[in-house]
Each structure stands twice: as structure tokens, then as C-alpha cells.
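Chemist: give the three-dimensional model of this entry:
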Amino acid sequence: MVSSLRITEIFHSLQGESNTVGLPTVFIRLTGCPLRCVYCDTSYAFTGGKKTAVDAIIAQVEQYATRYVTVTGGEPLAQASCLELMTKLLDKGYFVSLETSGALDVSGVDPRVSKVMDLKTPSSGELSKNRYQNIDYLTPNDQVKFVIGNDEDYEWSKAILAEHDLPGRCEILFSPTMGQQNPTELAEKILRDRLSVRFQVQLHKILWDDARGK
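Modeler: From the prediction side, this is the model:
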């Protein structure tokens, strides 16, 4: 049986977040997500999409001649064949990152994948969906992202860092919610508290605002 995935879009852009920010990357956006974060900027990927064979997806990726591939959503892990897709891409020599909400089990993800996993903050509206068991499967190759919308989010995130010794496991990303958290204020808090985290803004939104496929 031919494996397939429901795909919203495949596009070539600069990586806007994570520790590969700025690098030309092919994005594979899978359709569907079990979460409804209040700040979500990809709600168009909740439904629809086109059922596409895994090998056909890889053929599209190969057209762009870049070694960086990000599998995103929606929530990619909501489709079982996502695991097969990532392993096949890795076997072809691609650097593969996975953007995941942290709500679904990551234990089956190929250890060569760089997982960029959210831990949902209180203002996301999906705090209860965090699957803290996933922390046990994080490696130095991975990153945990906190989207910070206000002071409560910031203090909660600091507490989670300490409780789970996250800086000792992997890289940590603090990202301000666009239009809600002043980025300069967040940067100053990080410096004040001597946090071992990477501050990031969404480069793609600075360059292209909310243009789809960028």
C-alpha cells in the first residue's frame, strides 16, 4: 500500500524561527490539528489539503535544491505517515526539523530529526494539552519553544524551565506573541533574569507579514 499524507502546501522560503533561522528551507505543511491556540496563524491548515503520496512529496522537495526541510502544520504528528516521510528525507541526506505542538507523542520520531516542540503557555488557551512525557524524549538535537504573550506566560515558562531542567536537555526558544507581547520588553526580562534561552522573533513575518507560502 502506498503511504500518503494530506498536505496543505509545500513551499520554499527562509526559515523564520529556530536555530536554523535565515536558512533557505523547504516547508511541508501537513493538514489538520487537534489544538486551537488563540494565536494560531495557520488556521487555514486545519482542514482541506490534498492527499499526496510520500514519494511524490519528496520529489517536490528535491526540486528546490536545499538540504533543509521543515515538516510543520497544523500538527504533523496527527498523521501517522509523517514518521515515514521524515525518515525517508533523512535517508536522502536532508536536515529535517519537525515543528510540533507538544500535545502528541514524539517517542516514535526518528532520533535524527531536530524536534522543535512547543510547550503551550497559559495565554495559548491550550495549556492542558501539554504532554510533559515528551520531555523524556528530548535530546541536545532538539528545541523547546515557549510563545510568550504576557507576564503570566513568562513566569510560568521560567518555572517549567527549572522544574524540568530544560536548558540541560536541549536548546530553549522564547518567542513573543506578535501584537500581544512587546519583543523589547521580553528581551529585557531574559537579560535581567540571566535565562539560558534563545530569544527569537518570527523573521518571515518581518519580511512578508502574513503572506501564505512564505
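Chemist: could you use CA atoms for every contact and neighbour count after this?
Modeler: Noted.
Chemist: what about the helix or strand encompassing L207, distance to the chain center?
Modeler: Under the criterion of DSSP states H and E, L207 resides in helix 203-208. In terms of CA atoms, centre = their mean, to the nearest Å, the centre of helix 203-208 is found 16 Å from the chain centre.
Chemist: check stretch 69-82 too.
Modeler: Offset of stretch 69-82 from its chain centre (CA atoms, centre = their mean): 10 Å.
Chemist: and for comparison, fold this next one:
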Amino acid sequence: MESSGKAPALKISEIFLSLQGESSRVGLPTVFVRLTGCPLRCVWCDTAYAFSGGQTMSLPEVLAEVATHDVARVCVTGGEPLAQPACLPLLGALCDAGHAVSLETSGALDIGQVDARVARVVDVKAPGSGESDRNRWQNLALLTVNDEIKFVLKDRSDYEWARQLIVERQLAALCPLLFSPVDGELAAATLADWLLADRLPVRFQLQLHKILWGKLRAR
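Modeler: Sure, this is the predicted structure:
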């Protein structure tokens, strides 16, 4: 699809309908708008195909494509969606169109200008990602109970790092917290046992889409 030339334009990797695989919205039918590009290179990234390529679409074209799926919930993801300035007007336009909108972001970029109606799922990068020095800690003060913090953990060291961070920064008082194991690196049952032993106030989650459809269709 060619862009109409009207600003703002976005580079889109894909738009598709699936079940939300993560967060408190897990299992709900959701339209995913995946933006191309990401300034981070997490060692366990499972969407590296979104680093480049895609097609340029105008904002009206994106909204029209989303509308064809006839689903209320929309998740804007990447890559890192906030790396594209036009992501901000996209989020607002989706809300204006009546969608329940969530944003999946690495947490490395400023979330302060995101429309207040959007639920922000902020990924705090643990050391095992190779990108923990990219965490933008100022974002934590901007979070509300409508948002969520996600930790993707590769090993015991990542877990202990996240556990300490929760205590030191009192993250449980900010918003819901999500813990996920890196697929193929940390056994899900092992992480579950650690959480139970420590009684951490977090939600354990697996990537539902991978359980249902496997890595080839993982979104």
C-alpha cells in the first residue's frame, strides 16, 4: 500500500489480528500495529525482523487497516514504536477512534508525551538483555496504575536484579509488574518457583501466542 503523502507517515512492519499474548490483557482479541525500527539490540529479541523494512503508510491508512479487523483493542508495538515521532499522533488517533489502546515500549525513550488514555507497558531491561544501561529511569515517575512494567529475565542474576529494583524503587506501588522468562533460556517453572519462594507482588506470564502457535507465528 502506498502512502497518500499526508503527514504524519509511519513505517509499518505489519498489522495483524491475534490474541494478546502478554500483559494483563492476555488472551483478548487484539489488533497489533508493529512499527519498524528499534535503537536497542537485546540479545534475546524475538522480533528482529522489525528492525528494518516495512512499508510507509499514512495515518489514515493505518487507521483504516485497523478498522477492517473490527476489534476494540489495539496494541502498538515494535521494534520500538516511540522511535518514530508519528507514533504519538497514531496513539491519539486510535484512542479518538474509540479503541482501547496499549503501547509496548522498551523504556529507553521518553513516555511523557504518550496520550493519557493509552496503557503503557514499559519493558525495564535486565542486565541479561545487554541493554540495561539504556533504561530511562525518569519514566518510572510518569507511570500510573493504568500502566504496567515488564521484566524479561534470562537467568537467576536477572531475577535478583529485578527483585532488588522492585524493593529499592517501590515499584509495586506504581503499577502492576510482569515477570517473563526468556524463551529457551530460563525454564518457566524455575521462575515460577522463585516467585513463590519470595512472594514477590508480580504477575508471572508466558507468551501465550508462542504456546498456541509456536515460534514461527510468534508475534
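Chemist: check which residues of the helix holding L207 of the first structure are buried.
Modeler: Buried residues in helix 203-208 of the first structure, counted by 16 or more other CA atoms under 10 Å: H204.
Chemist: so where is it in the second structure?
Modeler: Counting by TM-score structural alignment, helix 203-208 of the first structure falls onto residues 208-213 of the second structure.
Chemist: how about stretch 99-107 of the first structure?
Modeler: Counting by TM-score structural alignment, stretch 99-107 of the first structure corresponds to residues 104-112.
Chemist: show me the contact partners of the matching stretch.
Modeler: 75-78, 80-83, 120-125, 134-136, 138-139, 142 (CA atoms under 8 Å, 6 or more residues apart in numbering).
Chemist: from the residues you listed, which ones fall inside strands?
Modeler: Those of those mapping onto strands are 75-77, 120-123, per DSSP state E.
Chemist: out of the residues you listed, who has the most neighbours?
Modeler: Neighbour counts for these, by other CA atoms under 10 Å, peak at V121, which reaches 27 neighbours.
Chemist: contacts only, for whichever residue in the first structure pairs up with it.
Modeler: Mapped onto the first structure by TM-score structural alignment, V121 of the second structure lines up with V116. Each residue near V116 of the first structure by CA under 8 Å, 6+ apart is listed here: 18, 97-100, 142-145.
Chemist: pull the longest helix from the first structure.
Modeler: Assignment by DSSP state H gives helix 151-163 as the longest helix of the first structure.
Chemist: show me what that helix is packed against.
Modeler: strand 143-148 (3 or more CA pairs under 8 Å, 6 or more residues apart in numbering; DSSP states H and E).
Chemist: now do the SS call for E99 of the first structure.
Modeler: Per DSSP: H, G, I helix; E, B strand; the rest coil, the local secondary structure of E99 of the first structure is strand.
Chemist: and the counterpart of D55 of the first structure in the second structure, how far from T68 of the second structure?
Modeler: Per TM-score structural alignment, the equivalent position to D55 of the first structure in the second structure is P60. If you measure P60 of the second structure against T68 of the second structure using CA to CA, to the nearest Å, the figure is 13 Å.
Chemist: quick one: which of these two has more around it?
Modeler: With neighbours defined as other CA under 10 Å, P60 of the second structure and T68 compare such that P60 has more, 17 against 10.
Chemist: which of the three states applies to whatever residue of the first structure lines up with L177 of the second structure?
Modeler: Counting by TM-score structural alignment, L177 of the second structure lines up with I172 in the first structure. Secondary structure assignment for I172 of the first structure (three-state DSSP): strand.
Chemist: R34 of the second structure - that's part of a strand, no?
Modeler: Yes: R34 of the second structure forms part of a strand when assessed by three-state DSSP.
Chemist: give the aligned range of the top strand by length along the second structure in the first structure.
Modeler: The residue-count maximum for a strand in the second structure (DSSP E) belongs to strand 9-19. Aligned using TM-score structural alignment, strand 9-19 of the second structure spans residues 4-14 in the first structure.
Chemist: enumerate the positions of that stretch that are buried.
Modeler: Applying 16+ other CA under 10 Å to stretch 4-14 of the first structure flags 4-10, 12, 14 as buried.
Chemist: quick check: the match of D55 of the first structure is in a helix.
Modeler: Yes: assigned with three-state DSSP, P60 of the second structure falls within a helix.
Chemist: and the gap between it and L90 of the second structure?
Modeler: According to CA to CA, P60 of the second structure stands 9 Å off from L90 of the second structure.
Chemist: now do L186 of the second structure
Modeler: 35 Å.
Chemist: neighbour-wise, which of those two wins?
Modeler: Each of L186 of the second structure and L90 has its neighbours counted (other CA under 10 Å); L90 has more, 21 against 15.
Chemist: aligned counterpart of that one in the first structure, please.
Modeler: So, by TM-score structural alignment, L90 of the second structure is matched to L85.
Chemist: how distant is stretch 199-214 of the second structure from the center of its chain?
Modeler: The answer for stretch 199-214 of the second structure is 14 Å, by CA atoms, centre = their mean.
Chemist: same question, stretch 65-79 of the second structure
Modeler: 14 Å.
Chemist: contact partners of that stretch?
Modeler: Here stretch 65-79 of the second structure has contacts from 13, 15, 17, 29-38, 47-48, 50-51, 91, 94, 98-105, using CA under 8 Å, 6+ apart.
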